[in-house]
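Enquirer: kindly generate the corresponding structure for this input.
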Amino acid sequence: MQCDYFDAGACRSCTLMGVPEEVQVADAQQRVAALLPTVPHWLAPATGPAEGFRNRAKMVVSGTVEAPLLGILDGAGRGVDLVACGLYPPSVTAAMEPLRAFVTRAGLVPYDVPARRGELKHVHVTTNDDGELLVRFVLRSTESLPRVRKHLPWLLEQLPSVRVVSANLLPAHAALLEGDVEVPLTEQTRLPVRQGSVALLTRPQGFLQTNTDVAGQLYRQVAAWVDELAGAAHQPDDGAAPLQVWDLYCGAGGFALHVAGPGREVVGVETSEQAVAAARDAAAALGLDASRARFTAADATAWAEQQGAAPDVVVVNPPRRGLGDRLCAWLDGPAAEGGARHLVYSSCNPASLARDLEALPGWAPVRGRLFAMFPQTEHAEVLVQLTRR
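Expert: So this is what the prediction gives:
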């Protein structure tokens, strides 16, 4: 990928820019294998496009009302305009100039980080493969909300692909991307984004894998492994008990919805009630009733500890910090030992994955696969299948 911003020294976010894609993937596989030496077998890495792959842009707003900049901040807190960043697909980059014009039209004062004044902090844009958009304005307060509402019809006219618009309130002067309060500004509040074989319903504050192509491969890989684990004993209509699967940290249900089907009882657990509601709606759209795909809003660790019996398969996709001591102890202890025979662990942080595998001595890694989810960087998604020793 060639990038004018990188060549000019304006942006160095893509630390591996200029390194051939095949070298990036090979180096990542070597690093991951070194971190996870107990994984006995590695499948070929899953790759996708090296540019235009990010379905979500989180742009810092700087500059002035008359000349807003959308991009990042440099080390001194000054704005760097990145509206033509090659990581984003055409549907996102085409939205940048209308969004810039909207900032001026609505009189949204960009937030000045060094001076700690202004109103508009970020603009977030999410897209799906149909080019439809979800747009968020991250504001310091409600002061400019009336102007956003007043001029929103103009923006929707300029960008007819926009389906969801919201305002997020972030009053704190902190290096955060969003606050806790979300104000819907359109009737539609969730954008369907197809990843793999399922249309996930992403929301303004929801988690979404940013690389749609590689995320689809990740979800399909987990589904294929669970299909193998089900085996003949869990084929539908043969009288066997259904295969029980938990998807902990399920988000909007990506893994759970790919795994669900005849002969399966799947439970997804996620702290966000909004994400759980979106997963339930996606399951209903697939014709899955609660007996086959059930979702609950709860802390994954506390919920697992409260269950009377473990399932056949546990799928986990924790945040970067990993599973934590309590959940590792539960998975490795007698409560899970009596039921769970298989564990599938998806991680966006191989270092925390390595720590968790050390904390799970009762589990033996079977195989792993690298997913090149973040081209041009050293970040990697790793999937490991484990079985009870």
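
Enquirer: CA only for contacts and neighbour counts going forward, please
Expert: Noted.

Enquirer: quick one: residue 209 from residue 63, how far?
Expert: 30 Å (CA to CA, to the nearest Å).

Enquirer: next: residue 31.
Expert: For residue 31, the distance to residue 63 equals 40 Å [CA to CA].

Enquirer: who has more neighbours out of the two?
Expert: residue 63 (17 against 14; other CA atoms under 10 Å).

Enquirer: which residues are in contact with the more buried one?
Expert: Shown in contact with residue 63 (CA atoms under 8 Å, 6 or more residues apart in numbering): 69, 79, 110, 112.

Enquirer: what's the neighbour count on the third one?
Expert: Other residues within reach of residue 110 by the criterion other CA under 10 Å amount to 27.

Enquirer: I'd guessed it sits against residue 64; true?
Expert: Yes. If you go by CA atoms under 8 Å, residue 110 and residue 64 touch, sitting 6.0 Å apart.

Enquirer: now do the helices in the stretch 151-300 of the chain.
Expert: 212-230, 254-259, 273-285, 300-306 (DSSP state H, counting those that start in this stretch).

Enquirer: second input sequence below; structure requested for side-by-side comparison:
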Amino acid sequence: MRCSYYDAAACRSCSELPTPYGVQLAAKEAACREVLGEHARHPGLTWLPAVASAEQGFRNKAKMVVTGPVDAPALGILDPGGSGTDLRWCPLYSAAMHELLGVLAGFVTRAGLMPYDVKSRRGELKHLLVTESPDGEFLVRWVLRSSEAVPRIRKHLDALLAAEPRIAVVSVNLQPEHKAVLEGPDETPLSERETLPMRVNDVTLHLRPRSFFQTNTDVAAALYRQAARWADRVAPSSVLDLYCGVGGFALHLAASGRAVAGVEVSDEAVASARLSAQEAGLDAQFRCGDAAESALEADLVVVNPPRRGIGVDLAARLEGSDARHLVYSSCNAASLARDLTAMPSWRPVEGRLLDMFAHTTHYEVALLLERV
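Expert: Sure thing, here's the model as predicted:
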């Protein structure tokens, strides 16, 4: 993939871009196994072929810092000096995303949304967060310093939605603090629709503005398919999906005669998962709670924790549980290795690297484990 931003040294987020993609993928596999150490070399472990990403156009979410004057805003990143670099044409995004970002930049001007200036601490619009669904619909979030600009967004919103029917969901997020935080705790919906349907394999997941979803839809779909194959292989009568988010794993593992439950700390994500299950007619129950404190009453447990991993407490509880199989999906092999060391009675059976983040050193790795 060629990138004019990288060539001009304007953005180096894709640190591995000069490396041929096949070499990148092989290096990630080698790095993952090195970090996992003895766990990756277990004699009973089979590594499946890595799942490759598309080399461009794969990112479903644009997280844009908004800078510059209101009549010519830049949507992109901050350079080390605090000035903005416009990345609207980043090749990681689809052509439809490129087009919509241009429309939204024009909206900034029409609505008089003054971009926030980090140096002077003046202005209102901090970030623009846009998510694209596989069906070409968009969720748009305006991250503001205060509610001062909300009436202007409302005033011009009908015209925007009429001109761009692809925009399904719009909200405002308030982030009043002067620090490097993407969003704040307060979210106000501005559109009639409040969820963006994300069609993944045969399941439609509903995303609300603050919902987490993997940044690479195609690779996420491959991850869920792999987990479903593992579940069919071990044939559990019950499944518990911890850190379930909007229900991606749980809804893919739901099947006749199989009790499926998901636990997630975000009530917004739980509401989304329940809606998706209801629409699909799937027998899956979701509740809001702390994954580390949940009762581990299931044949198969699925964990997809944040980068810090599941931690010593949940690892100890899994070690002492009656579960027979575990699917662990991780975006950080180092924390995965620590957690596996804390669970010596679990043996890795099959593993797979999934390249969720092409042109970087980051990746997802999934393991199927069983009791020794």
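
Enquirer: corresponding residue for residue 115 of structure 2 in structure 1?
Expert: Alignment note (TM-score structural alignment): residue 115 of structure 2 maps to residue 110 of structure 1.

Enquirer: ok, that match - contacts?
Expert: Residue 110 of structure 1 is in contact with 61-65, 68, 118-121, counting by CA under 8 Å, 6+ apart.

Enquirer: highest neighbour count among those?
Expert: residue 61 (29 neighbours).

Enquirer: mind checking which helix or strand the aligned partner of that residue in structure 2 is in?
Expert: With TM-score structural alignment as the criterion, residue 61 of structure 1 lines up with residue 66 in structure 2. Using DSSP states H and E, residue 66 of structure 2 falls within strand 61-67.

Enquirer: how distant is that strand from the center of its chain?
Expert: Distance of strand 61-67 of structure 2 from its chain centroid, counting by CA atoms, centre = their mean, to the nearest Å, is 16 Å.

Enquirer: what's near enough to touch the spatially most central residue of structure 2?
Expert: Compute the mean C-alpha point of structure 2, and by CA atoms, centre = their mean the closest residue is residue 214, 2.7 Å away. With contacts defined as CA under 8 Å, 6+ apart, residue 214 of structure 2 is in contact with 220, 356.

Enquirer: would you confirm that residue 311 of structure 1 contacts residue 244?
Expert: Yes. The criterion here is CA under 8 Å, and residue 311 of structure 1 meets it with residue 244 at 4.9 Å.

Enquirer: distance check, the aligned partner of residue 254 of structure 1 in structure 2 against residue 203 of structure 2.
Expert: Aligned counterpart of residue 254 of structure 1 in structure 2: residue 248 (TM-score structural alignment). Going from residue 248 of structure 2 to residue 203 of structure 2 by CA to CA gives 8 Å.

Enquirer: of these two, who's got more company?
Expert: residue 248 (24 against 19).

Enquirer: so what corresponds to residue 29 of structure 1 in structure 2?
Expert: By TM-score structural alignment, residue 29 of structure 1 lines up with residue 29.

Enquirer: would you confirm that its match belongs to a helix?
Expert: Yes. Residue state for residue 29 of structure 2 (DSSP: H, G, I helix; E, B strand; the rest coil) corresponds to a helix.

Enquirer: quick check, it in contact with residue 353.
Expert: Yes. Residue 29 of structure 2 is within contact range of residue 353, at 6.7 Å (criterion: CA under 8 Å).

Enquirer: show me which of the two is the more surrounded one.
Expert: Per other CA under 10 Å, whichever of residue 29 of structure 2 and residue 353 has more neighbours is residue 353, with 25 against 20.

Enquirer: my guess is the more buried one meets residue 31, correct?
Expert: No. Residue 353 of structure 2 lies out of contact with residue 31 (CA under 8 Å); the separation is 10.7 Å.

Enquirer: of the contacts of residue 63 of structure 1, which are still contacts in structure 2?
Expert: Counting by both residues aligned by TM-score structural alignment, their matches' CA atoms under 8 Å, those that remain in contact in structure 2 are 69, 79, 110, 112.

Enquirer: please pull up the equivalent of residue 139 of structure 1 in structure 2.
Expert: For residue 139 of structure 1, the residue aligned by TM-score structural alignment is residue 144.

Enquirer: give the contact list for its match.
Expert: Taking CA under 8 Å, 6+ apart, we find residue 144 of structure 2 in contact with 124-127, 172-176.

Enquirer: among those residues, which recur in structure 1?
Expert: Shared with structure 1, among these: 124-127, 172-176 (both residues aligned by TM-score structural alignment, their matches' CA under 8 Å).
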